[in-house]
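# for reference, the sequence and a predicted model appear below.
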Amino acid sequence: MKAFSFFPRTKMPWNCFCCVSQDQEEPAETSRVHKNRDYPWDIYSLKELLHATNSFHHDNKIGEGGFGSVYWGRTSKGVEIAVKRLKTMSAKAEMEFAVEVEILGRVRHRNLLGLRGFYAGGEERLIVYDYMPNHSLITHLHGQLAADCLLDWPRRMSIAIGSAEGLSYLHHEVNPHIIHRDIKASNVLLDTEFEAKVADFGFAKLIPDGVTHLTTRVKGTLGYLAPEYAMWGKVSESCDVYSFGILLLEIISGKKPIEKLPGGVKRDIVQWATPYVQKGLFNQIADSRLKGKFDREQVKSTVLIAMKCTDNSPDNRPTMIEVVDWLKGGIGRRKKEITNHVDETEDEEEVYDETDTDHENYGMELSDARENITRARSQRR
């Protein structure tokens, strides 16, 4: 894949994207203005997206975060979509919009959330995605659907492998390489078959060939940040590997990355899991909602992979290519390397920019919203 331009760096004006401003709006029946010759996305009109989301009605809202809200919608052609509507325009919001449209418009992988198109005009910045009917991973682990336990062990492994493959693609196949910087359960969406789609690229960084790391302002979510990134702002592919290790433990155990203990003390998921690993009690780490229905050898090997990913030293962490290989069954070839993980986990200073992102509650309220949406649609007809 060829290298691509980075919007904020090139300072291209928005009319370069052939956007349709509000006072240049075309009729709703010609909703998609056209497909850009240089990019695979569609450029939507504001009228089409207003119609699709019932004017961004509250009943259509399926997620909300620091930069804006996500709405469910249906286009005039009957296609279900998710529309991220950025909040009041600011330099941060403009940056996130530019980065996400640029990256999602260029990358193509079955485990990355697909970009359908966007609208940019006036004060509106709207990003249109494929709609994910099974919501986000966080909804199933900690949200409304957690009690239903729709994620059995095979599905959890499939989600872990899919997420890892999406990250491996970003780190090793795209040029320049991409660091996501916000890997977490709420940014893993699930399609009709529960296939994982890594989402939300607003904090992503491009790493040119030959560059090992960048120093930047810390972005991300408490509990998932690698120590060297949280404390010194040093970001590399290894930071995503650390975040993925936390996510992997979360998938296995169903526990949150950080929990509050009596007295206000916080304990992260690595600190919680370490004593079980030291004693060889890997089955105790598995989510109790699985009721013992899991492959015990897979649980053990997957926990060891997660512990290796969350090593305090970035030099000791594997690459995402290795992680994918191990998760898919290549673990036997490198078992000794994985089990050499240092078991002691030091307490880390909580230096972070605690930032919510727009898929944080993706699908949390969708079951209730569905009835309201259907009722509203019927009334409009």
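The structure has been received and is ready for your questions. Numbering: from 1, shown residues only.

# when you work out contacts or count neighbours from here on, use the C-alpha atoms and nothing else.
Will do.

# quick one: Tyr118 and Asp42 touch, right?
To be clear, residue 118 is Phe; Tyr isn't right here. Yes - using Cα atoms under 8 Å, Phe118 makes contact with Asp42 at a distance of 6.8 Å.

# of those two, which one has the most company?
Using other Cα atoms under 10 Å, the more surrounded residue of Phe118 and Asp42 is Phe118, with 25 against 19.

# that one - that's part of a strand, no?
Yes - under DSSP: H, G, I helix; E, B strand; the rest coil, Phe118 falls within a strand.

# name the helices or strands packed onto the strand or helix carrying Glu94?
Using DSSP states H and E, Glu94 sits within helix 91-106. Packing partners of helix 91-106 (3 or more Cα pairs under 8 Å, 6 or more residues apart in numbering; DSSP states H and E): helix 7-10, strand 115-121, strand 124-130.

# relative to Arg74, which of these is closest?
Proximity to Arg74, assessed across the helices and strands packed on helix 91-106 by Cα to Cα, is greatest for strand 124-130 (10.8 Å).

# other SSEs contacting the next helix or strand after the closest one?
Moving toward the C-terminus from strand 124-130, the next helix or strand (DSSP H and E) is helix 137-141. On a contact count with 3+ Cα pairs under 8 Å, 6+ apart, helix 137-141 meets strand 188-190.

# go again using 10 Å as the cut-off
Secondary-structure packing of helix 137-141 (3 or more Cα pairs under 10 Å, 6 or more residues apart in numbering; DSSP states H and E): strand 188-190, helix 237-253.

# check it against this one:
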Amino acid sequence: MVVLHNHCLDLLQRISIMMDVASALEYLHFGYTTPVVHCDLKPSNILLDESMVAHVSDFGMAKFLDEESSVLHTKTLATLGYLAPEYGLEGQVSKRVDVYSFGIVLMETFSRMKPSDEMFKDDLSLKSWIEESLPDATTQVIDANLLGRQDEHFNEKLECISVIFKLALSCCAECPRDRTNMKDVVAALEKIKRQLESFPNISA
């Protein structure tokens, strides 16, 4: 999670940043005749400018998909924890590997837990931890800086964050075909942001 000058970003700032990232991936996947797969999306490859606009960086591992195939094979592996299963096990590269990585980054952004945290071992991962918390124990996985029970519109904000986690999990489906594409991710995040903006004093 991005922290500036020891100041944690609030709820609206975080969703705005993730919308920027999602929009960048949507452009890479659908904005060219030849789709581009970033292949190594993670927080350290997301840069913020002075206006707090997020930019996806480091395209050293990016792959171009040709017109005849939506899947490539590679022996170059990306960062553990953000790696889609088919990419890590078989070297399969498609637009869906970026979707998976985005889902993990989305979970990390709103839980402030890295997939490499020491608590995640054996059968427990960031993904399964989030999954097991929904919908009844969402407060246990949210970054405590984001939401407190004293907050105005607590239940509504909690529901928005729960929807964000559900969206992240849909990005991280084990089967690539079951993952939400980035166009739908952008649309879902825009809807959540509009709802958050309707609440007064949204900043945490």
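Received the coordinates, thanks. Computed from a prediction, not measured in an experiment: that's the story for all the values here.

# TM value for the aligned chains?
Here the TM-score for the pair of chains, by TM-score structural alignment, normalised by the length of structure 2, is 0.84; 187 aligned residues with a Cα RMSD of 2.2 Å.

# residue closest to the middle of structure 2?
Computing the C-alpha centroid of structure 2 and ranking residues by Cα atoms, centre = their mean puts Leu106 first, at 2.6 Å.

# contact partners for it?
By Cα atoms under 10 Å, 6 or more residues apart in numbering, the contact list for Leu106 of structure 2 reads 1, 14-15, 17-18, 21-22, 42-43, 100, 112, 164-165, 167-169, 171.

# pull up the aligned stretch in structure 1 for the biggest helix by length in structure 2.
Assignment by DSSP state H gives helix 11-30 as the longest helix of structure 2. Using TM-score structural alignment, helix 11-30 of structure 2 lines up with residues 153-172 of structure 1.

# the matching stretch vs structure 2, average offset?
Here the mean offset of stretch 153-172 of structure 1 against structure 2 after fitting is 0.3 Å, by mean Cα distance after the TM-score superposition for structure 1.

# most remote residue from structure 2's center?
The centre of structure 2 is farthest from one residue, Glu68, which by Cα atoms, centre = their mean lies 28.5 Å away.

# Asp98 of structure 2 versus that residue, what's the distance?
Relative to Asp98 of structure 2, Glu68 of structure 2 is positioned 20 Å away (Cα to Cα, to the nearest Å).

# go on, Met1 of structure 2?
18 Å.

# neighbour count winner among the two?
Legend: neighbour count by other Cα under 10 Å for Met1 of structure 2 and Asp98, higher for Asp98 (29 against 19).

# and Pro135 of structure 2, how many neighbours does it have?
Neighbour count for Pro135 of structure 2, taken as other Cα under 10 Å: 14.

# over to Glu50 of structure 2?
Glu50 of structure 2 has 6 neighbouring residues, counting by other Cα under 10 Å.

# so which residues of structure 2 form helices?
Going by DSSP H, structure 2 shows helices at 11-30, 85-90, 95-111, 126-133, 154-171, 182-197.

# could you tell me where the third one falls in structure 1?
Pointing back at helix 95-111 of structure 2 there. Counting by TM-score structural alignment, helix 95-111 of structure 2 corresponds to residues 237-253.

# against Leu248 of structure 1, how distant is the closest residue to Ser243 of structure 1 other than its chain neighbours?
Closest residue in space to Ser243 of structure 1, ignoring its immediate chain neighbours: Tyr224 at 4.8 Å, by Cα to Cα, 6 or more residues apart in numbering. Tyr224 of structure 1 sits at a distance of 11 Å from Leu248 of structure 1 (criterion: Cα to Cα).

# give me the common contacts of the two.
By Cα under 10 Å, 6+ apart, the residues touching both Tyr224 of structure 1 and Leu248 are Lys184, Ala185, Tyr242.

# include distance to Gly330 of structure 1 when you put these into TSV, please.
Formatted as TSV, these follow (distance: Cα to Cα, whole Å):
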residue	distance to Gly330 of structure 1
Lys184	25
Ala185	25
Tyr242	20
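
# without its sequence neighbours, what residue ends up closest to Val56 of structure 2?
Ile46 (4.8 Å).

# residues near whatever residue of structure 1 lines up with the one you found, how many?
Matched across to structure 1, Ile46 of structure 2 falls on Val188, judged by TM-score structural alignment. Counted by other Cα under 10 Å, the residues lying close to Val188 of structure 1 total 28.

# how about Phe294 of structure 1?
By other Cα under 10 Å, 16 other residues sit near Phe294 of structure 1.

# so it makes contact with Leu151?
No - look at Phe294 of structure 1 against Leu151 with Cα atoms under 10 Å: they stay out of range, at 11.4 Å.

# how near is the closest residue to Thr339 of structure 1 other than its chain neighbours to Glu237 of structure 1?
Leaving aside its sequence neighbours, Thr339 of structure 1 sits nearest to Leu304 (Cα to Cα, 6+ apart; 6.6 Å). In this structure, Leu304 of structure 1 and Glu237 of structure 1 are 20 Å apart, going by Cα to Cα.

# neighbours of Phe59 of structure 2, how many?
So Phe59 of structure 2, with other Cα under 10 Å, has 14 neighbours.

# give me the distance between it and Phe120 of structure 2.
Using Cα to Cα, Phe59 of structure 2 is found at 28 Å from Phe120 of structure 2.

# kindly report the same for Ser16 of structure 2.
28 Å.

# buried residues, stretch 159-167 of structure 2. List them.
Cys160, Ile161, Ser162, Val163, Ile164, Phe165, Lys166, Leu167 (16 or more other Cα atoms under 10 Å).

# quick one: map the fourth one onto structure 1.
If I follow you right, that is Val163 of structure 2. By TM-score structural alignment, Val163 of structure 2 lines up with Ser301.

# got a list of what its match touches?
Ser301 of structure 1 neighbours (Cα under 10 Å, 6+ apart): Phe282, Met307, Trp326, Leu327, Gly329, Ile331, Gly332, Lys335, Ile338, Thr339.

# so Thr74 of structure 2 sits right up against Gln92, yeah?
Yes - between Thr74 of structure 2 and Gln92 there is a contact under Cα under 10 Å: 6.6 Å.

# who has more neighbours out of these two?
Gln92 (18 against 12).

# how near is that one to Val71 of structure 2?
6 Å.

# for Lys92 of structure 1, the count of nearby residues, please.
Neighbour number of Lys92 of structure 1 under other Cα under 10 Å is 11.
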